[in-house]
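In: below is the structure, and that's it, no one-letter string:
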C-alpha cells in the first residue's frame, strides 16, 4: 500500500536526525585531537609514534565504518518496511561481516604491521612505541565491529541520539583513563603512549555496552523472530555483502587517493605544505553538518522507498531536503569565513607566507560546500535506492581521473601556486556534479530500496 505525501518526514524531523550525527562526528574528531594533546606532553617521539600507529588503526576503523554505513541503509529499508525479520537479518549480517573484516585486518597487522611501521618510523624507539600502541588499539577495532553496527541499527531506525549519547559517555572516559595511564597517576603504572590506546579501548567498551543494553531492551536481540530474510543466514550475508562491498570500496579508494595526494603535497614549499596541513582537518570538521544532513536525508529516503512511497511524494520530500542542504552549505561556508578571518589569532606564530596561503583559500572555501552538499544528497539518495556501484564509480572518476593526476601535474611538473592545488577540491566536486545529478534525475533509484 502506498504512503501519502503527508507521511514524508518534515524538515524538523530530518534536523532532529542530523544534529546528533553532526555532533557525534565532531566528537569523534575531538577524541583524536585530545589524545594527541595528552600524548604531546611526552615529547615529539611519542606523538610521532601515536600518529604512525593511529594511521594504520584508523584505516581499519574506516573500512568498518564503510561497511556499517551500508548496514545502516539496509536497516533503514528494513525499518521502513516494518518487518522484524528484515531488521534482524540486516543487523546480524552486518555484525558478522564487520567481525570478519576486523579479523582479516587484525591478521594483516600481526603479519605485516611491524614491518610497515619499521620502514616508516624515523627511529627504532618510535617504531617500538608505535607497535605497542597499535597492538592494543586492535582491541578497539574488534569492539567497534559490534559498536558500529549497533550505531547503524539506531541510526537506520531514525534514533540518531542513542549513538550520540554513547559518544558523550566515551569522550570523558577516554580522556580520564588515557590521562591517568599515560602519566601514571593515582598509583597506576605510567604506560606512556600505550596508556592512550588503553583509554580508547575502555571508552569503546563503555560506548558499545551502553548501546548494547539499549538494543537488547528494545529488541530482546530478536530472539523471538524466527528465520532469515533470504531463507538462510549465509544467503542473507551474501546479499548484504554484495550491497556493502561498493561502499567499502569507495572508502578504500578515497583513502588511497587522499594519502597519495598528501605525499605529493609534501613536495611543495614548507609554507604551502603547512597551509594545506592546517586547513585539511578544519575542512573535515566544519563540513560535518552538511554531510550529516545528507546522511539523515538518505536514511529517510531508504525508509520511504521501503514503504512504497509515491514518486511525487519522494520528489516533494527531496525538494525540501535540498533547500535545507543549501542552508547547511551556507552555514558551513560562513564557518570557513570565520576560520580564515581568525586564523591569525588561532595560529599566531605562523609565518607571513603561510598566513597568505590560508587567506588565498577563502574564495574556494566559500563556494565548496554548495556543490559538495548537493553531491552528498544525490549520493546518499542513490545508495538508498541500491545504486551503490554507480556511486563508487563516480568517486573513482573524481579521485583517480581528476584530483590525483592533476595534483601530481600541478605540484610536480607545473609547480603552480598553492591556490591552484587547493582548488582541485572544488574541481573534483564539479566533475562529480553532472554524474551525480544526471543519474539522480533519471529516477531509476526509485525502483530500488528494498532488500527482498
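Out: Everything's here; your move. Keep in mind that what you see is a predicted model, and the values were worked out from it rather than measured.

In: going forward, measure contacts and count neighbours with C-alpha atoms only.
Out: Fine.

In: wait, isn't residue 395 in contact with residue 254?
Out: Yes. Assessed by C-alpha atoms under 8 Å, residue 395 is found in contact with residue 254 at 7.4 Å.

In: quick one, which of those two is more surrounded?
Out: Taking other C-alpha atoms under 10 Å, residue 395 and residue 254 do not tie; residue 395 has more neighbours (23 against 18).

In: does that one sit in a helix or strand, and which one?
Out: helix 388-398 (DSSP states H and E).

In: just checking, what packs against that helix?
Out: Where contact means 3 or more C-alpha pairs under 8 Å, 6 or more residues apart in numbering; DSSP states H and E, helix 388-398 is packed against helix 233-265, helix 369-384, helix 418-442.

In: highest mean neighbour count out of the ones you listed?
Out: helix 369-384 (a mean of 25; mean count of other C-alpha atoms under 10 Å).

In: what's that helix in contact with?
Out: Outside helix 369-384, the residues that touch it by C-alpha atoms under 8 Å, 6 or more residues apart in numbering are 73, 77, 287, 290-291, 294-295, 297-299, 301-302, 322, 325-326, 329-330, 332-333, 388, 391, 429-430, 432-433, 436-437, 440, 445, 448-449.

In: now the angle between helix 233-265 and that helix, please.
Out: Angle, helix 369-384 to helix 233-265, by axes from the mean of the first three to the mean of the last three C-alpha atoms, to 10 degrees: 160 degrees.

In: okay, angle between helix 369-384 and helix 418-442 too, please.
Out: In terms of direction (the same axes, to 10 degrees), helix 369-384 departs from helix 418-442 by 40 degrees.

In: quick one: helix 369-384 to chain centroid distance?
Out: Its chain's average C-alpha position is 15 Å from that of helix 369-384, according to C-alpha atoms, centre = their mean, to the nearest Å.

In: helix or strand right after the helix of greatest length in the chain?
Out: Ranked by number of residues, the top helix in the chain under DSSP state H is helix 44-81. Under the assignment DSSP H and E, the closest C-terminal helix or strand after helix 44-81 is helix 84-108.

In: how far away from the center of its chain is that next one?
Out: A distance of 18 Å separates the C-alpha centroid of helix 84-108 from that of its chain, computed with C-alpha atoms, centre = their mean.

In: same check, this time on stretch 168-188
Out: With C-alpha atoms, centre = their mean as the basis, stretch 168-188 stands 25 Å off its chain's centre.

In: comparison target below:
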C-alpha cells in the first residue's frame, strides 16, 4: 500500500496540464460580455452603452459567484486528495447551495436597486430601457452559472480542468451563432436587437451546464449512492464550508471596488495620460491570467497533497519546483511586455505622440511586474489551499485600501505626478503585499493544516 510519504508529488508537467485549460477557460469566461458587445456594435454606440451598463452590474454578480466557486474548488481538491466520496459529495453540495443562495441574494439586490442605478447613468431613455431589458435576461445566465461554476469547481478540484475548458469550447461558438441570429434576425430567428445577445448567452450557458452535468452524472450519479455527510451532518459541513469561502468572496468585492475607485481617480488625469492607463491595464489583466492560472493549478495540487496527508518535505519539494517554473513564466511575460511596448507605436498608430510616449515609459515597470505578481499569487493560492483564507483576505485589503487607493489619490489629486509614477503604484501594490505574503508562507503553519472537510 502506498503511504503519503511514498506517494509522488505532482510534477510541473502535471501542474501545466491543469493550468493551460484554466487559463483558456478564464479568458473565454471574461469574454462573455465582451463578445456580446462586439456582436451588437453594428447597432451603434447607444446599444453598446446599454450592454456596458448592464454588463457592469451582471459582471459584479458573476465575480462574486466565481469567488465562492474558487473556494469550492479548493475544498473539492482537499477531498479528492483524501480519496473520500463522502467528502467529495459534501464539498460539491455545500458549494452548490452557497452558489444558489448568493445568486438569489444578488438577484433580489439587482431587482431592487439596478433600475435606479441604470437610470442615473443612462444618457437616454432608450439606453435605460435596453439596459434594463438586457439585464433582466442576463440574470438567467447568472442562475445557470451558479450550477455551472459548481460543476467546474468539482472537475477542477479533481484535476480534470479540461472538462470545464471543453464546455466553454463547445458553448462559445453556440453563443456567437445564436447571438448573431437573434440580434440581426438571421438563420430564421427573430430580430431582437440588444436583447438577442443576452438570449444567445443564455443558450450557450445552459448547453455548457448540460454538458458538464451529463459527465458528472456519468461519473458520480450525483452521489446518490454515497450515504452521509462530512462533519456528521450537512448543516455542520455547510457552516464550515461558508467560513472557508466568505473571505474569498470579500476579497473579490474589495478588489472590484478598489479598482473602480482607482479608475475614477485616473479619469481626472489629462486625456493622454488617462488613455495610456486605459490601454495598458487590460493587458496587465489579460497577461495576469496566465500567472493566475499557474497559481490556481499550484493551489489545487497543494490542496490535494494536504488532503492526501503529504509530509512537510513533500510540500516543500513541490512548491520549489512550481516556483522555479513560475519564475520562467514570469520572464516570458516580461519579454512579451517588451515586444508590446516596442511595437505600441505601430499597434496604436492613430494615437497622439504623448500617449505613445506614456505607453513606452511603462516598460521598466512592466519588465519587473510579473515576478512579484506571480510569486504573490502562488503564496495566496497556497495559503488558501491550506484554509488560511482570512489572512489572505486581510493582506489583499491592506494592499488595496492601505496602499494602492490612497497612494493613487495622493499621486494624482494632490501631487499631480507624471503618469509613469501613477502606473508604478501597480507594481508598488505587489511589493507592498510581497513581504506580508511571503512571511506568512515561510512561517509554515499551513503545512500542518487539517485536510478534513
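Out: Perfect, thanks for sending it. Note that this is a predicted model, so its numbers are computed, not measured.

In: average gap between the longest helix of the first structure and the second structure?
Out: Once fitted to the second structure, helix 44-81 of the first structure is off its aligned match by 0.4 Å on average (mean C-alpha distance after the TM-score superposition for the first structure).

In: quick one, that helix and helix 369-384 angle?
Out: Going by the same axes, to 10 degrees, helix 44-81 of the first structure makes 50 degrees with helix 369-384.

In: packing partners of helix 44-81 of the first structure?
Out: Helix 44-81 of the first structure is packed against helix 11-40, helix 84-108, helix 114-120, helix 124-156, helix 193-219, helix 233-265, helix 288-306, helix 369-384, with contacts defined by 3+ C-alpha pairs under 8 Å, 6+ apart.

In: which parts of that helix are buried?
Out: Applying a neighbour-count criterion of 16 or more other C-alpha atoms under 10 Å, one finds 45-54, 56-57, 59-81 buried in helix 44-81 of the first structure.

In: repeat that for stretch 209-217 of the first structure.
Out: Across stretch 209-217 of the first structure, burial judged by 16+ other C-alpha under 10 Å covers 209-212, 215.

In: in a markdown table: the residues you listed, plus distance to residue 145 of the first structure.
Out: Converted to a markdown table, those look like this (distance: C-alpha to C-alpha, whole Å):
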| residue | distance to residue 145 of the first structure |
| --- | --- |
| 209 | 13 |
| 210 | 15 |
| 211 | 13 |
| 212 | 12 |
| 215 | 15 |
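
In: so what touches the host helix or strand of residue 273 of the first structure?
Out: Here residue 273 of the first structure sits within helix 270-286, counting by DSSP H and E. Outside helix 270-286 of the first structure, the residues within contact range by C-alpha under 8 Å, 6+ apart are 25-26, 29, 265-267, 332, 335-336, 351, 353-355, 357-358, 418, 422.

In: show me which of these are buried.
Out: Among the contacts of helix 270-286 of the first structure, those scoring as buried are 25-26, 265, 332, 335-336, 354-355, 357-358, 418, 422 (criterion: 16+ other C-alpha under 10 Å).

In: quick one: which of those is nearest to residue 227 of the first structure?
Out: Closest approach between these and residue 227 of the first structure, by C-alpha to C-alpha: residue 25, at 35.2 Å.

In: stretch 66-80 of the second structure: how far from the chain's middle?
Out: Distance, centroid of stretch 66-80 of the second structure to centroid of chain: 13 Å (C-alpha atoms, centre = their mean).

In: do stretch 407-415 of the first structure as well
Out: Per C-alpha atoms, centre = their mean, the displacement of stretch 407-415 of the first structure from the mean C-alpha position of its chain is 29 Å.

In: over to stretch 227-234 of the first structure?
Out: On C-alpha atoms, centre = their mean, the centre of stretch 227-234 of the first structure falls 29 Å from that of its chain.

In: can you check stretch 342-356 of the first structure too?
Out: Relative to the centre of its chain, stretch 342-356 of the first structure is centred 29 Å away, using C-alpha atoms, centre = their mean.

In: contacts for it next, please.
Out: Stretch 342-356 of the first structure is contacted by residues 271-272, 274-275, 358 when judged by C-alpha under 8 Å, 6+ apart.

In: and residue 412 of the second structure, how many neighbours?
Out: Counted with other C-alpha under 10 Å, residue 412 of the second structure comes out at 21.

In: tell me the secondary structure at residue 225 of the first structure.
Out: Judged by DSSP: H, G, I helix; E, B strand; the rest coil, the three-state class of residue 225 of the first structure is coil.

In: burial of it, as a residue count?
Out: Residue 225 of the first structure: 15 surrounding residues under other C-alpha under 10 Å.

In: quick revisit: and the helices and strands packed on helix 388-398 of the first structure: which comes nearest residue 317 of the first structure?
Out: Closest approach to residue 317 of the first structure among these (C-alpha to C-alpha): helix 369-384, 11.6 Å.

In: the helix holding residue 395 of the first structure: what's the following helix or strand?
Out: Heading C-terminal from helix 388-398 of the first structure (DSSP H and E), you reach helix 404-408.

In: what comes up buried for that following helix?
Out: The neighbour-count check on helix 404-408 of the first structure (16+ other C-alpha under 10 Å) flags 404, 406-408 as buried.

In: and that helix against the second structure, how far off on average?
Out: Mean for helix 404-408 of the first structure is 0.5 Å (mean C-alpha distance after the TM-score superposition for the first structure).

In: packing partners for that helix?
Out: So helix 404-408 of the first structure, by 3+ C-alpha pairs under 8 Å, 6+ apart, packs with helix 233-265, helix 418-442.

In: what range does it cover in the second structure?
Out: With TM-score structural alignment applied, helix 404-408 of the first structure matches the range 405-409 in the second structure.

In: what's in contact with the matching stretch?
Out: 258, 261-262, 265, 422, 425.

In: now residue 18 of the second structure: how far from residue 159 of the second structure?
Out: To residue 159 of the second structure, residue 18 of the second structure is 6 Å away according to C-alpha to C-alpha, to the nearest Å.

In: residue 297 of the first structure: neighbour count?
Out: Residue neighbour count, defined by other C-alpha under 10 Å, stands at 29 for residue 297 of the first structure.

In: tell me how many other residues surround the nearest residue to residue 32 of the second structure once chain neighbours are set aside.
Out: Using C-alpha to C-alpha, 6 or more residues apart in numbering and skipping the chain neighbours, the partner closest in space to residue 32 of the second structure is residue 201 (7.5 Å). Neighbour count for residue 201 of the second structure, taken as other C-alpha under 10 Å: 26.

In: do the same with residue 318 of the first structure
Out: Residue 318 of the first structure, neighbours per other C-alpha under 10 Å, totals 21.
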